[in-house]
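[1] let's see this in three dimensions:
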Amino acid sequence: MPIYGSASVAESGPQATVRVPATSANLGPGFDSLGLALDLYDEVTAEATSGTAVTVEVEGEGEGTVPTDERHLVAATMIRTFAHLDLAPPGLKLKCRNRIPHARGLGSSSAAIVAGIMLADALAGAGLTRTEKLALADAIEGHPDNVAPCLLGGFTIAYSTEDGAKAVRLDPSPRIHPWVYIPQVKGLTSVARAALPERVPHADAVFNLSRSALLVAAVSRQPSRLFEATEDRLHQSYRAEGMPESTRLLHDLRTAGIAAAISGAGPTVLALAVDDAELPEAPEGFEARRLDFGSGAEQVATSRRE
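    Next up is the predicted model:
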């Protein structure tokens, strides 16, 4: 393998572009395991340059607020991936066109991590498999529920093994139409996780096991079961105090008979409409978007400047 950062590689100017989707994890009962890809995409271009400097240009979400050097999550992930490949990192020039809202429970950090792994793999020509990319993304993110649908698309069931995270992808029923209610306020995954208890009642664990199993059938084949399948007793109630507006919206949607859940760690609310079901307008402070299910992360361009 070439050692990136060497003169011969830097002079060739390898460049790659990847597209990565937003995701919604948990879907109610499937804590840290179930997720959906949504058709809202970030696009990131990376170019290897001479020297060791890292520069990042951000357009859209995060512009003016996220780091623009090696601390940027895409860049930091690329550097970690080069190390995983036993390669010295090159200088990097990144351009991020961000559409996924940050800190809203729509997988923006997972998208950045997946983008970084794919870009480093493309520049190195290493040929990492999807399984290897998933295991590495899980090791960086700490849980696979968002990185799995980001990589694979559709509806995913992710799980951990001694060899790293793995996942199964299923096609969601075409009768299901995801909506997201995105609040103006942001949330932090670390804060949401800190609200969870170390132990939960056995009955609640059994409840969520049954609902998670039902959710797999509901999303893939039996949408009529979605309302019951998105019930949860493991995490949403414990996090409610930290996102009162989202909790209120979730309650109102479910009272109206709509299958809804907090998206990931929140505060976005995910609603799964079936067929032509009408959903209420977004309350003040929220933006409602109807989305489709997304495809997995993909490399959309690669080039080497002579």
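
[2] all contacts plus neighbour counts: C-alpha atoms, from now on.
    OK.

[3] so residue 239 is in which element?
    Taking DSSP states H and E as the criterion, residue 239 maps to helix 236-239.

[4] one more, so I can put them side by side:
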Amino acid sequence: MSKFTITIPASSANIGPGFDSFGLSLGLYLRLTVEEQDTWEVKQLSNLLPAFDSYENHFIYMIAEETANHFNKQLPACKLTIESSIPLARGLGSSASAVIAGIELANQLSHLDLSISEKLQLATAKEGHPDNVAASIIGGFVVTAYTENETIHYCKLDSLDMDMVTFIPNVELKTTASRNVLPEQYSRKQAAIASSISNLFIAALINKQYDLAGEMMEKDLFHEPYRSSIIPNYLAIKQKAKQFGAYGTVISGAGPTMIAFVPSGSGEQIVGKMQELFPSYLIQKLEVDNDGVQVSTNKEVAE
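    So this is what the prediction gives:
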């Protein structure tokens, strides 16, 4: 392919009790239009992308080069035109989407023919946990397990009959800062209770018992109690969203964005009510992306 497009969806992770395990793919996107040429060129068309001074220092290029080198392949030169609707450092998987973009870029340019499992393994090695990257690679709601021998297992749940509403504040929160507030250890009793909450949450989702799922997602013990103090309007957003009919509202990833799971068809109405109460936020109903990373030719994009 001399010209093609790579599209990677945003993601929310943790989803309450699924710390470093649950991921949800959302309808915000990082897009790379790729044109093969003799020299490297990177052009960014969005202010939601970090600044760079040369293509060698561009994060996506560095991931692509590293991936090609890992398989002893050459990375051919190309022109990258990059667009993004995923805000940086907001808990919506901007870093994960960039990692996947680099891996898929190498996959296409160097003809690596990577499987989903191989992409997931490479992306997890860079991110440190599989929740965001699994959702953006596979799409939908994905449950992952990263075992001690670094094997990644995953299961994609059927589509959720709910609307998703995100509350994105105009402040950034780095993942490292959000992780620093977490405890180093949990007692056996804490771990047992937290695990049972997570188990019941997933069972309720599968059975479409969304009231129960919402209750369980708000009872997390792994990370939300520790991060709540550094998330703006944490309690106020949860309480008001519940008042307007949300099943449950949780921190998206490491924050500061929050995401509410609400009855299907009620998303736009809840957005309107919540926007009046939190005017400084970007509040929007987002679709669940069930496709994950996609590669298309220029002709397919036009159609």
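
[5] where along structure 1 do the helices fall?
    Assignment of helices within structure 1 using DSSP state H yields the ranges 7-12, 73-84, 108-124, 130-141, 147-152, 189-194, 202-220, 226-229, 236-239, 244-255.

[6] ok, average deviation of the fourth one from structure 2?
    Taken against structure 2, helix 130-141 of structure 1 registers an average deviation of 0.5 Å after superposition, with mean Cα distance after the TM-score superposition for structure 1.

[7] mind checking what residue 37 of structure 1 lines up with in structure 2?
    For residue 37 of structure 1, the equivalent position in structure 2 is taken to be residue 25, counting by TM-score structural alignment.

[8] next one: residue 113 of structure 1
    In structure 2, the residue matched to residue 113 of structure 1 (TM-score structural alignment) is residue 99.

[9] if I look at residue 302 of structure 2, how far off is residue 230 of structure 2?
    As for residue 302 of structure 2, its distance to residue 230 of structure 2 is 44 Å (criterion: Cα to Cα, to the nearest Å).

[10] more neighbours: these two, which one.
    When residue 302 of structure 2 is set against residue 230 and neighbours are counted by other Cα atoms under 10 Å, the residue ahead is residue 230, at 14 against 7.

[11] enumerate every residue touching the more buried one.
    Shown here is residue 230 of structure 2, whose contacts under the criterion Cα atoms under 8 Å, 6 or more residues apart in numbering are 178, 256.

[12] and it, what's its match in structure 1?
    Taking TM-score structural alignment for the superposition, residue 230 of structure 2 sits opposite residue 242 in structure 1.

[13] any idea how far residue 187 of structure 1 is from that match?
    The separation that residue 242 of structure 1 has from residue 187 of structure 1, given Cα to Cα, amounts to 9 Å.

[14] any idea how many residues pack against residue 196 of structure 2?
    12.

[15] about what we covered before: the match of residue 113 of structure 1 against residue 60, yeah?
    Yes. Residue 99 of structure 2 lies in contact with residue 60 (Cα atoms under 8 Å); the separation is 6.5 Å.

[16] and residue 217 of structure 1, what pairs with it in structure 2?
    When structure 2 is aligned by TM-score structural alignment, the residue opposite residue 217 of structure 1 is residue 203.

[17] contacting residues for its match?
    With Cα under 8 Å, 6+ apart as the criterion, no residue contacts residue 203 of structure 2.

[18] the one 3 residues further on too?
    The neighbourhood of residue 206 of structure 2, defined by Cα under 8 Å, 6+ apart, consists of 157-158.

[19] apply 10 Å and report the result again.
    Remark: with contacts taken as Cα atoms under 10 Å, 6 or more residues apart in numbering, residue 206 of structure 2 is in contact with 157-160, 200, 213.

[20] and the alignment partner in structure 1 of residue 155 of structure 2, how close does it get to residue 26 of structure 1?
    Mapped onto structure 1 by TM-score structural alignment, residue 155 of structure 2 lines up with residue 168. In this structure, residue 168 of structure 1 and residue 26 of structure 1 are 15 Å apart, going by Cα to Cα.

[21] again, but for residue 295 of structure 1
    Between residue 295 of structure 1 and residue 26 of structure 1 the computed distance is 18 Å (Cα to Cα).

[22] for residue 287 of structure 1, same thing?
    As for residue 287 of structure 1, its distance to residue 26 of structure 1 is 21 Å (criterion: Cα to Cα).

[23] more neighbours: which of those two?
    residue 26 (25 against 14).

[24] what's the closest non-adjacent residue to the counterpart of that one in structure 2?
    Taking TM-score structural alignment, the alignment pairs residue 26 of structure 1 with residue 14 from structure 2. In space, and not counting its chain neighbours, residue 14 of structure 2 is closest to residue 22: 5.0 Å by Cα to Cα, 6 or more residues apart in numbering.

[25] what's the neighbour count on the one you found?
    28.

[26] and for residue 227 of structure 2?
    Counted with other Cα under 10 Å, residues neighbouring residue 227 of structure 2 total 20.

[27] tell me the spacing between whichever residue in structure 2 pairs up with residue 154 of structure 1 and residue 68 of structure 2.
    Mapped onto structure 2 by TM-score structural alignment, residue 154 of structure 1 lines up with residue 140. If you measure residue 140 of structure 2 against residue 68 of structure 2 using Cα to Cα, the figure is 28 Å.

[28] surely residue 281 of structure 1 meets residue 287?
    Yes. Shown here, residue 281 of structure 1 and residue 287 form a contact pair, counting by Cα atoms under 10 Å, at 8.7 Å.

[29] who touches both of the two?
    By Cα under 10 Å, 6+ apart, residue 281 of structure 1 and residue 287 have these common neighbours: residue 181.

[30] give the buried residues for stretch 113-128 of structure 1.
    Of all the residues in stretch 113-128 of structure 1, those buried under the rule 16 or more other Cα atoms under 10 Å are 113-124, 128.

[31] got CSV for these, with distance to residue 17 of structure 1 too?
    Formatted as CSV, the entries for the buried residues of stretch 113-128 of structure 1 read as follows, by distance: Cα to Cα, whole Å:
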residue, distance to residue 17 of structure 1
113, 14
114, 12
115, 9
116, 10
117, 12
118, 9
119, 7
120, 11
121, 11
122, 9
123, 10
124, 13
128, 16
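
[32] cool, thanks, talk later.
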